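Trainee: Here is a sequence with its predicted model. Questions after.
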Amino acid sequence: MTTANRIKLSVMMFLEFFIWGAWFVTLGTFLGKNLHASGTQISLAYLTQSIGAIIAPFIIGLIADRFFSAQKILGVLHLAGAVLLWTASRASGFDAFFPWILVYMVLFMPTLALVNSVSFRQMTDPGKQFPSVRVLGTIGWIIAGLTIGWLNWEQNNQLELTFGMASVASAILGLFSFTLPSAPPVKRGEKTSVADVLGLDAIGLLANRSYLLFFVASVAICIPLAFYYNFTNLFLNEAGMKSAAGVQSLGQVSETLFMLLIPVFFVRLGVKKMLAIGMLAWVLRYVFFAFGNADANYWMLILGIVLHGVCYDFFFVTGQIYTDNLAGERFKSAAQGMITLATYGVGMLIGSLVAGPVVDLYAQGGSHDWRSVWLIPAAIAAFVLLLFILLFKDRNHVNKQAAVLPGESREIDPLI
């Protein structure tokens, strides 16, 4: 990978996650305070992410792998997204806001797979090269949170400005995408089947028992993750934390550190241990939130936030690399879309449907019984972790074969 391409891919990652972090972290607080939404309505807004993630594999499989270059699709989606975010910022109530954010997330979620696909297509050794590029995305998320905190948009009840900021960044990335290194479709002109059109090329990966268990675990662990994404900012503001969005960026600082260490951990620990450590961190994070407060146990809130780096990197980034290694050259885009479907799609959708009613159940006037709320995702994460440790089989040798084609059922070493 050339230096010029590395810089372009890093800028792409920075803008991609700056856009997301600019409005997504404080969405719950914006809806609750500005638009007076209920917990269920807040979860419904976050559920749009899941709808977009479920549609993503079909968009990727139909377009990016077959008809148009991935970087051009990325540009078009972000230019359209800029208009939608700007319009959403002008909404006066939840009913007016929801349709715009729904359409936006249907367009945005495929871009998460597209930036990975564009990156992987330029790399000769993704296990070593991807983390140093992807870490710029984490830095972008940090800068977004620090900007919100520095400008006091939470305290001044001006969170609608976060959507305007994200809109401008989306327009910039939309234009910049057309300068990215080419990631042309790898199956242009090939005979098309129904499975091809629906983006199901990578479904053959599930014939690998180890990967199937990872896929199921990805869905299950994202159920408690929905609690974190949907309600952490609202929880911290109710707990009395000042500049909560800025403080939450400590999670991305932690994510940056562990991202850079992933190549070392990946070789020394292997896939199973890394995924298990990530899930254990989820359990601990929710326990710290349950018993933390802005007074004597403030350190628990901070530690719960900092654990985000372990949660995200050890599970999501490891899973993306694992998926890319197994997919092979022909199915990289479809495979990344499929794992997006499992995590941000099905898992987060179920989680959002669960989290909203739980938060409403423990509503107490203008606040909530957050201890009872956080112990529920802690229990779910602990259960998933236990099943994963018992069922996922890790072998000690490395099989050099790196791809499973549709219809094949051979076992592939999860250490690859």
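Mentor: Great, that's in hand. Note that the coordinates shown come from a computational prediction; the quantities given were computed from them, not determined experimentally. Residues are numbered from 1 along each chain as shown.
Trainee: contacts and neighbour counts: CA atoms only from here.
Mentor: Noted.
Trainee: any chance you could map the helices in the stretch 101-250 of the chain?
Mentor: Ranges of helices in the stretch 101-250 of the chain, per DSSP state H, counting those that start in this stretch, are 126-150, 160-176, 194-197, 209-238, 244-248, 250-291.
Trainee: Need the residues that contact the helix or strand encompassing residue 4.
Mentor: Using DSSP states H and E, residue 4 sits in helix 3-24. With contact meaning CA atoms under 8 Å, 6 or more residues apart in numbering, helix 3-24 is reached by 112, 115, 119, 122, 133-145, 148, 162-163, 165-167, 169-170, 173, 176-177, 180-181.
Trainee: Which positions within that helix qualify as buried?
Mentor: 6, 8-24 (16 or more other CA atoms under 10 Å).
Trainee: Give me the most central residue, this protein.
Mentor: Taking CA atoms, centre = their mean, the centroid of the chain lies closest to residue 344, which sits 6.2 Å from it.
Trainee: State the distance from the closest residue to residue 342 other than its chain neighbours to residue 29.
Mentor: Nearest residue to residue 342 in three dimensions, chain neighbours excluded: residue 219, at 5.1 Å (CA to CA, 6 or more residues apart in numbering). Distance, residue 219 to residue 29, by CA to CA, to the nearest Å: 26 Å.
Trainee: Against that first model, consider the following:
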Amino acid sequence: MNSSTRFKLSFMMFLEFFIWGAWFVTLGTFLANNLKATGSESATVFSTQSWGAIIAPFIIGLIADRYFNAEKILGILHLAGAFLMYQMYQATDVSVFYPYVLVYMILYMPTLALVNSVSFNQMKDPEKEFSNIRVFGTIGWIIAGLSISFLFHWDSAENIQAGMLKNTFLLAGIASAVLGLFSFALPATPPKAVKGEKVKVGELLGLDALKLLKDKNFAIFFISAILICIPLAFYYQNAGLFLATIGVDNPTGKMAIGQISEAAFLLLIPVFFKRYGFKKTILVGMLAWAVRYVLFAYGNAGDLAFMLLLGIALHGICYDFFFVSGQIYTNSKAGDRYKSSAQGLITLATYGVGMLIGFEVAGMITDTYKTGDSVQWQMVWLIPAGIAAVVFLLFAVLFNDKKEKEIPATI
């Protein structure tokens, strides 16, 4: 890969995740303070991510894979996203905001697959080259968070009260417009599928990989993956709002510690796989969810602030050791015939069904423990900690890893 192509792909990844990190981390705080949303209303807004994940395979499978170059679709989707971001920036009510964020997420979620397609198309050895490109996405997310906290200070207590968080949508919109225009300068990525070839809905959603559920261990993992997304949704929906509400300084910037952790622990997965096997690796990930929420429940912005920072730093173990390990496990179980379908099925189950249930539960729990403008955060965090602990125990007892220890530890 020449230096020009490497730069283009790296800049593409940087902007792709800068856009997401620029508004999604502070969304819960924005909804509660700017739009006065209830927990249930916030859950409805956050669930747009799940609907986007469910609909994304149709956009990729029916359009990108068959009719148009991936980089051109990427450009069009991000230009449309820039317009929608501006509409979200101007919204003053949840009922006005919701349609725009719903359409935006339906358009944005497919771009996550498109940037991968554009990248892979330029690589001779993706296993060695992709991580060096993808890391710029993590850097983009981190830079977005640091900018909001330490450059613009939009998440300071006084600026939150002044309604400045809406500027995050303007920032994301500008970045989306830049990426939209830049996408047309990316290397050409023509459609792979043969025109006129019949499309099977089951293949698009990964439903043909349901045959894998006949394997008891895979079925247990599949159900556990859906269930663990319930506590995951609590983090996405409430963490930013929680930190801002209890008075943590520069909460968005400090949440970027989670992405730094994610990048670091990604490198440790092969070591854990080789030494401890799949079951123990994924159990560590599950346990980390329970521990992190206990830390959130009993930490504070004062002398126990280190507990909150430690909870944020656990994000790398929480995400990588469960979700990335799960993707590797799924790939090993699927075989050549069902590799793509199996990954599509897991994505649909987790970011689609699992997160959809999770956001609904998180919104209901938040409303249950909210009195006026005050939230009993300890209970809001102890409940998902309990859910994660139950999933941990069920997986530990029911999953038999005697035949799973030969999973290749490659990413």
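Mentor: Ah, there it is. Predicted model, so just to flag it, every value in this text is computed and none were measured.
Trainee: ok, back up a step: which one of residue 219 and residue 29 of the first structure is surrounded by more residues?
Mentor: A count of neighbours by other CA atoms under 10 Å puts residue 29 above the other of residue 219 of the first structure and residue 29, at 26 against 23.
Trainee: What separation do you get for that one and residue 57 of the first structure?
Mentor: Counting by CA to CA, the gap from residue 29 of the first structure to residue 57 of the first structure is 30 Å.
Trainee: The closest residue to residue 391 of the first structure other than its chain neighbours: neighbour count?
Mentor: Distances taken as CA to CA, 6+ apart place residue 213 nearest to residue 391 of the first structure, at 7.6 Å, with adjacent residues excluded. Other residues within reach of residue 213 of the first structure, judged by other CA under 10 Å, total 16.
Trainee: Can you tell me how far residue 32 of the second structure is from residue 93 of the second structure?
Mentor: In terms of CA to CA, residue 32 of the second structure sits 11 Å off from residue 93 of the second structure.
Trainee: what's the answer for residue 330 of the second structure, then?
Mentor: 42 Å.
Trainee: So which of these two has more stuff around it?
Mentor: Between residue 330 of the second structure and residue 93, counting by other CA under 10 Å, residue 330 is the more crowded of the two (23 against 14).
Trainee: Give me the buried positions along the helix or strand harbouring the more buried one.
Mentor: If you go by DSSP H and E, residue 330 of the second structure is part of helix 325-347. Applying a neighbour-count criterion of 16+ other CA under 10 Å, one finds 325-334, 338-347 buried in helix 325-347 of the second structure.
Trainee: okay but residue 118 of the second structure is in contact with residue 185, surely?
Mentor: No - using CA atoms under 8 Å, residue 118 of the second structure is not in contact with residue 185; the gap is 11.7 Å.
Trainee: With neighbour numbers in mind, choose between these two.
Mentor: residue 118 (22 against 13).
Trainee: which position in the second structure aligns with residue 222 of the first structure?
Mentor: Aligned by TM-score structural alignment, residue 222 of the first structure pairs with residue 229 of the second structure.
Trainee: what's near enough to touch the aligned residue in the first structure for residue 285 of the second structure?
Mentor: In the first structure, residue 285 of the second structure lines up with residue 278, judged by TM-score structural alignment. Residues near residue 278 of the first structure by CA under 8 Å, 6+ apart: 310-315.
Trainee: Measure the mean distance from stretch 48-56 of the second structure to the first structure post-superposition.
Mentor: Compared with the first structure after fitting, stretch 48-56 of the second structure has a mean deviation of 1.0 Å; criterion: mean CA distance after the TM-score superposition for the first structure.
Trainee: Can you check which part of the first structure that stretch sits on?
Mentor: The aligned range for stretch 48-56 of the second structure is 48-56, by TM-score structural alignment.
Trainee: correct me, but residue 378 of the second structure touches residue 295?
Mentor: No - Residue 378 of the second structure lies out of contact with residue 295 (CA under 8 Å); the separation is 9.7 Å.
Trainee: Between these two, which has more neighbouring residues?
Mentor: Legend: neighbour count by other CA under 10 Å for residue 378 of the second structure and residue 295, higher for residue 295 (23 against 16).
Trainee: wait, doesn't residue 94 of the second structure sit right on residue 37?
Mentor: Yes - in this structure, residue 94 of the second structure is within contact of residue 37 by CA under 8 Å, at 6.7 Å.
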